[in-house]
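J.: missing the sequence, but the structure's below:
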């Protein structure tokens, strides 16, 4: 059987870039494809911080519904936006080779403001918490919208800077000259990675998409998302995680912060590559036993306010 694979995606410039990247790779393998773009609630509701919307997978839910309803065959996501538990009937079919995992600060004039009172924008509790932990004298304001919208908001407001994922800006050639890599900030689990999901009984699409899988990226993102899941943190919680394969070992670094940044638990561990199964959970248990239970309980209370 040969069929046209309908690729579901959000309709932002970055999401379409990701979908077309998957499309080209599938076309190169001889598969026929069609792009189906839809707008998610996360793109429509821009006047509230993400954590206030109370929806798990706000950027992926619309595509999940389209897939379960038979309107699309596969969906392409920024993996950091995907809940750790996929909807029943939907499975991970491939993780593409990861781009940069780093966060960057885009600033207006220069970075001298880092040493003074300043206002920095981000829609991420993880970025907010880590920033306030390092710069407690700064003010952090909410920033929502797609990449293009957020860059414009930075220019339109009197903020000193805003935090972005390096991979997102690079993919659509929008990285401003005025930026600096935040090497000290632990990224969101699976940041920089693209994932393709499919229906679990769709053997044709799963077989086609699996040819795009990058094993090293799959292993590292699995560990990071396992760490997130074990901490019981949705993609809005102030949790960072990054795993990388160095030689024959996997090096992991994770962070859990209180929302105000005043409390921080930092984990660094290594394990042989062949022992990667459950490594993320082990790191999470280490964090929980080091005060993480109390921080997570406080986070849940804070998010209910």
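T.: It's in. Since this is a predicted model, take the numbers as computed values, not measurements.
J.: C-alpha from now on. contacts and neighbour counts both.
T.: Will do.
J.: First-to-last residue distance for stretch 209-219?
T.: The first and last residues of stretch 209-219 sit 17 Å apart, counting by C-alpha to C-alpha, to the nearest Å.
J.: How about residues contacting that stretch?
T.: Among residues not part of stretch 209-219, those counted as contacts by C-alpha atoms under 8 Å, 6 or more residues apart in numbering are 25-26, 93-98, 193, 196, 245, 276.
J.: same question, stretch 40-55
T.: For stretch 40-55, the external contacting residues (C-alpha under 8 Å, 6+ apart) are 10, 58-63, 123-125, 142-146, 236, 303.
J.: looking at the contacts of stretch 209-219, which has the most residues close by?
T.: Most neighbours among those, by other C-alpha atoms under 10 Å: residue 95, with 27 neighbours.
J.: that older thread, how about TSV for the contacts of stretch 209-219, with distance to residue 39 added?
T.: Listed next are the contacts of stretch 209-219 as TSV, based on distance: C-alpha to C-alpha, whole Å:
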residue	distance to residue 39
25	24
26	23
93	23
94	23
95	23
96	23
97	26
98	25
193	21
196	18
245	36
276	36
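J.: Among the contacts of stretch 40-55, which ones are in strands?
T.: Among these, DSSP state E puts residue 10 in strands.
J.: Going through the contacts of stretch 40-55, which ones are buried?
T.: Among the contacts of stretch 40-55, those scoring as buried are 10, 58-63, 123-125, 142-146, 236 (criterion: 16 or more other C-alpha atoms under 10 Å).
J.: ok, and here's another one to check against it:
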């Protein structure tokens, strides 16, 4: 179906400033290809529950569910997600139609007073609600005090500026997309702070029977990013992954060879950090996922434990 024949595409989006930026970005790209596009702003449970850790109330899928209901009911046609917020298994009838070119996947160190992690004084308070970041920070600086940090990006920065934390750790991609790159005091090398699966990448979800939308989104896809995040997400899927598990998985692509690194840590500090890496020639999603599965097996062999059911 040509753009002129396609009805208006309605994008379901969270109403945070970053989510709206992402939806507007996709809207502009589709409009440039001749499509008519509108946004449907929504508030999700993940946006509403700010007094509890995501790992205790259902995981990052809380940011996605209401958008999927809008797709199911036909109130919207596509949903734009930060891929690291998308559960590893989509509900029946839904599909990831497009993965776009990745922004910077690294974590950012943000602080009004200290230039990097090493500069923090002993016992400094660092904010993050990511179990992955918590275990990796503990491995780098066991003396730090890691405190929960919830809310959208602007809320987190305000809490930092109000003096509740000495520093916070955020995804560099979100800061860059909102023009807040100046807030980044340092970026963590992936070797030190391995990113989350899908971090920095945008994914577009549709109903799996909407081939017309899948075709319309195809030109927005970035194949190397898609293969890379497919491998990363396969690690998480094989480990039973969600934000309730301190797991990192990050791939880099060079000349059809995908290098995949992963790490698992114990939040209670009772077990050592497990890190594994491997590479393979990858040109298909199946090959990418096979590499991810193999990495997950090696994590388990090294002592990593899969996710436990949420209580």
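T.: Nice, I can see it. Keep in mind it's a predicted model, so treat the numbers as computed, not measured.
J.: between the buried ones among the contacts of stretch 40-55 of structure 1, which is closest to residue 282 of structure 1?
T.: Of all these, residue 282 of structure 1 sits closest to residue 236, with 21.7 Å by C-alpha to C-alpha.
J.: Now which residue in structure 2 aligns to that closest one?
T.: Under the alignment (TM-score structural alignment), residue 236 of structure 1 pairs with residue 244 in structure 2.
J.: same question, residue 98 of structure 1
T.: In structure 2, the residue matched to residue 98 of structure 1 (TM-score structural alignment) is residue 102.
J.: ditto for residue 284 of structure 1
T.: Counting by TM-score structural alignment, residue 284 of structure 1 corresponds to residue 296 in structure 2.
J.: hang on, the earlier thing: how near is the match of residue 236 of structure 1 to residue 78 of structure 2?
T.: 27 Å.
J.: now do residue 140 of structure 2
T.: For residue 140 of structure 2, the distance to residue 78 of structure 2 equals 40 Å [C-alpha to C-alpha].
J.: and what of residue 221 of structure 2?
T.: From residue 221 of structure 2 to residue 78 of structure 2 the distance is 14 Å (C-alpha to C-alpha).
J.: which of these two has more neighbours?
T.: Taking neighbours as other C-alpha under 10 Å, residue 221 of structure 2 and residue 78 compare with residue 78 leading, 28 against 17.
J.: Contact partners for that one?
T.: Residue 78 of structure 2 makes contact with 9-12, 71, 204-207, 213, according to C-alpha under 8 Å, 6+ apart.
J.: To what extent does stretch 216-230 of structure 1 diverge from structure 2 after superposition?
T.: Overlaying structure 2 shows stretch 216-230 of structure 1 at a mean distance of 0.3 Å from the equivalent residues (mean C-alpha distance after the TM-score superposition for structure 1).
J.: Show me how far that stretch is from its chain's centre.
T.: 12 Å (C-alpha atoms, centre = their mean, to the nearest Å).
J.: Tell me who's in contact with the most centrally placed residue in structure 1.
T.: Residue closest to the average C-alpha location in structure 1 (C-alpha atoms, centre = their mean): residue 80, at 2.1 Å. Contacts of residue 80 of structure 1 were listed using C-alpha under 8 Å, 6+ apart, and they are 188-193, 235.
J.: ditto for residue 253 of structure 1
T.: By C-alpha under 8 Å, 6+ apart, the neighbours of residue 253 of structure 1 are 186, 241-243, 266-269.
J.: again, but for residue 72 of structure 2
T.: residue 207.
J.: In structure 1, what sits opposite it in the alignment?
T.: Alignment note (TM-score structural alignment): residue 72 of structure 2 maps to residue 68 of structure 1.
J.: and which of the contacts of residue 80 of structure 1 is nearest to residue 89 of structure 1?
T.: For those, the nearest to residue 89 of structure 1 is residue 235 (21.1 Å; C-alpha to C-alpha).
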